[in-house]
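>>> For reference, the sequence and a predicted model appear below.
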Amino acid sequence: MNQFKQFAFKKFGYTTFGQPAFEAMPAFDSFVKVAYLKAGSSAVVDFKEYQLEQDALFFISPGQFTHFDEASQGTLLYYNRDFYCVEIHDKEVACDGILFHNVYDIPVVYLSPENTQAMETIVTELKAEFEQQDSTMEEMLRILLKSIIIKATRIWKQQHQVTTEEIRQEVEFSRKFSQLVEWHYTQHHTVAEYADLLNMTPKALNKRITRYSNTTPNDIIKNRIILEAKRLLVHTSLSVKEIGYKLGYDDSSYFIRLFTSQTSASPQNFRLKYQQAI
């Protein structure tokens, strides 16, 4: 089943995995997506494969590489930023840098049976709302979407053992760094530049990030740049030189060496591999 509503510039819809709509999956690329997948489903998100042994939620921003196995079961919610923007409403849901724009890891939230039941209730209510002919539909759909995001953020924090004030402060700092990298990775490539934005020394930033992580700030910055390069190689016809320039590298030879050292494949070979797979 596929349902779609447009309120002026605001767009929101859902579709069921395995339906014919998924034959045109690229049509969803421009939307923010929340994928609710049942156990046994398979997915590839930003070139990482998932074989789900339990129900899960994926939070996917426009431009992320996604592929769902045709046998997957669940529901895909999709909407544009005019309908709901997590950056603007960050104080309400506090998920930016966690569920969306997370430069540390792909945002996936695994659900316990109790959490699955709660999400099923919300998704069922959301689908029922599409059948209503009422002027309040838009706001009710937004409320239900926010409920999913808030509950998923709470589950993520529980799963990452955010239980003390000290850990909460560290999560908030990591979230802030994640947001800064997401906003500036095409212009700022060094730890020192981000340390300046945070009014601290590079050494202090490195110590703060590695306190609860095995990844250094430099690795995080480079990983985000390479991830965007992968997306552009797969989703666009831009040349390698154009992609390098778009990511802030005037020297295409340096960019190619960086990409190859990080992925063990040249940009052209990486593009060819995924174009053949799609």
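Thanks, I have the structure now. Being a predicted model, the structure only gives us computed values, none of them experimental. Residues are numbered from 1 along each chain as shown.
>>> going forward, measure contacts and count neighbours with C-alpha atoms only.
OK.
>>> what's the neighbour count on Thr121?
Residues near Thr121, counting by other Cα atoms under 10 Å, number 11.
>>> One more: Val108?
Burial of Val108 is recorded as 21 neighbouring residues (other Cα under 10 Å).
>>> That one reaches Leu99, doesn't it?
Yes. Assessed by Cα atoms under 8 Å, Val108 is found in contact with Leu99 at 7.5 Å.
>>> Mutual contacts of the two, please.
Counting by Cα atoms under 8 Å, 6 or more residues apart in numbering, the residues touching both Val108 and Leu99 are Phe59.
>>> next, the one to line up against it:
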Amino acid sequence: MIYTGKNNEYLHIETIVQDNCIILKEQIPESLMILWFTSDNNNITIDNIEFKANKSTIIFLTEFHKLEINKINEVQLIRFNRAFFCIANHDSEVGCKGILFFGASQVPAFMIPPEELEKFTILLRMFEMELDSKDNLQLEMLEVMLKRFLILCTRIYKEQKQIPNFKQLDMIREFNYLVEKHFKSYHRLADYATLMNKSSKTLSNYFSKVSDKTPHQLIQERIMLEARRTLIYTDLSIKEITYEIGFEDIQTFSRFFKNNEGVSPSEFREKSVMGKIVNT
């Protein structure tokens, strides 16, 4: 079931099985995707990392993730674009910028607790009923239900991952979001400190108190993630990739990549093509 609005708003809710799983591969600009697995023994690959998902697992993906389908028994898809619901604009209310979607280096996922499953089921049914409505309040109602769904997910994710109070993480969340937006242009901590009107020292000190990673590590991880994705999933040359992710010359990019990955970009691509890179 798909909703499209007058201003390019897009919402897609669909039950996905093996026969129609090609839907998950569709490229929707500026979209975010929620995968709620409603059966056991599903297997997907995200950015060349294999995920085995059982019933009640929820995974959050952005348009930047590269998804491969290995085996789908049943999963509930909820996909929406920025025009329908902008995560950044609703950050203070929903609290998912830098948490559910825009983490710098890992795919957020959690298991729905049995006692919460009924809430998710009811919300999904309300979505389906509202998608059948055709009055001038439909968009507003659908936005409200999506917001409720995201709030429910955020609460559970916070609890399961033992994430501190959001107010304590404002700086980290903002940093992660800025890295997601600008990692191809800005590679230095000082660049992000300027964007946030902070000093590099202030950012480093704050991260040391609440995170096991430094801000410099997060920047490097995001650049490396994109480098791996581009090497695996595109035919761009090493030179083209160098400029695509913001390096001035191949030598600098190759040195950066080898320092982080242990092999050169060309060696990494060759091994990935041959199927010798194993991710766990």
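Cool, got the structure. No experiment lies behind these values; they were computed from the predicted model shown.
>>> what lines up against Leu52 of the first structure once you look at the second structure?
Taking TM-score structural alignment, the alignment pairs Leu52 of the first structure with Ala53 from the second structure.
>>> Name all residues that make contact with the residue mapped onto Phe253 of the second structure from the first structure.
With TM-score structural alignment as the matching criterion, the partner of Phe253 of the second structure in the first structure is Phe255. Neighbour list for Phe255 of the first structure: 244, 249 [criterion: Cα under 8 Å, 6+ apart].
>>> Swap in 6 Å and give it another go.
Phe255 of the first structure sits next to Gly244 when contact means Cα atoms under 6 Å, 6 or more residues apart in numbering.
>>> And for Ser30 of the first structure, nearest residue in space, chain neighbours not counted?
Sequence neighbours aside, Pro62 is the residue nearest to Ser30 of the first structure in space, at 5.0 Å (criterion: Cα to Cα, 6 or more residues apart in numbering).
>>> Same check on Ser266 of the second structure?
In space, Ser266 of the second structure is closest to Ile238, 7.3 Å off (Cα to Cα, 6+ apart).
>>> Ok, Phe207 of the second structure next?
Using Cα to Cα, 6+ apart, the closest residue to Phe207 of the second structure is Thr214 (6.0 Å).
>>> what's the spacing between Thr260 of the first structure and Ala229 of the first structure?
Distance, Thr260 of the first structure to Ala229 of the first structure, by Cα to Cα, to the nearest Å: 11 Å.
>>> ok, the two, which is more surrounded?
Ala229 (21 against 17).
>>> What's the more buried one aligned with over in the second structure?
When the second structure is aligned by TM-score structural alignment, the residue opposite Ala229 of the first structure is Ala227.
>>> Helix or strand: which one has its match?
Assigned by DSSP states H and E, Ala227 of the second structure belongs to helix 215-233.
>>> Just give me the mean distance for that helix relative to the first structure.
Following the fit onto the first structure, the mean deviation recorded for helix 215-233 of the second structure is 1.6 Å by mean Cα distance after the TM-score superposition for the first structure.
>>> can you pull the buried residues of that helix?
By neighbour count on 16 or more other Cα atoms under 10 Å, the buried set for helix 215-233 of the second structure is 215, 218-232.
>>> cool, and stretch 25-35 of the second structure?
Neighbour-count burial for stretch 25-35 of the second structure flags 31-35 (criterion: 16+ other Cα under 10 Å).
>>> ok, the residue lying closest to Ser185 of the second structure once chain neighbours are set aside - how many residues close by?
Excluding the flanking residues, the one nearest Ser185 of the second structure by Cα to Cα, 6+ apart is Gly246, at 5.5 Å. As a burial measure, Gly246 of the second structure scores 16 neighbours (other Cα under 10 Å).
>>> burial measure for the spatially closest residue to Tyr157 of the second structure that is not a sequence neighbour, as a count.
Leaving aside its chain neighbours, Tyr157 of the second structure sits nearest to Phe110 (6.2 Å; criterion: Cα to Cα, 6+ apart). By other Cα under 10 Å, the residues close to Phe110 of the second structure number 19.
>>> Tell me the secondary structure of Phe110 of the second structure, please.
The three-state assignment at Phe110 of the second structure reads strand, by DSSP: H, G, I helix; E, B strand; the rest coil.
>>> Check the spacing between it and Lys147 of the second structure real quick.
For Phe110 of the second structure, the distance to Lys147 of the second structure equals 18 Å [Cα to Cα].
>>> Quick one: the strands in the second structure, in order.
Applying DSSP state E to the second structure gives strands spanning 2-4, 10-16, 31-37, 42-46, 49-53, 57-62, 67-71, 75-81, 109-111.
>>> Thr75 of the first structure: neighbour count?
Residues near Thr75 of the first structure, counting by other Cα under 10 Å: 20.
>>> Would you quantify the distance from the closest residue to it other than its chain neighbours to Lys33 of the first structure?
If the residues on either side of it in the chain are set aside, Thr75 of the first structure comes closest to Thr16, at 4.6 Å by Cα to Cα, 6+ apart. Distance, Thr16 of the first structure to Lys33 of the first structure, by Cα to Cα: 13 Å.
>>> Show the contacting residues for the closest residue to Ile60 of the first structure other than its chain neighbours.
Among residues not flanking Ile60 of the first structure along the chain, Lys33 sits closest, at 5.0 Å (Cα to Cα, 6+ apart). Lys33 of the first structure makes contact with 60, 77-78 under the criterion Cα under 6 Å, 6+ apart.
>>> If we use 7 Å, what do you get?
Shown in contact with Lys33 of the first structure (Cα atoms under 7 Å, 6 or more residues apart in numbering): 59-61, 76-79.
>>> So for Phe183 of the second structure, which of the strands of the second structure sits nearest?
Proximity to Phe183 of the second structure (Cα to Cα) singles out strand 57-62 among the strands of the second structure, at 15.5 Å.
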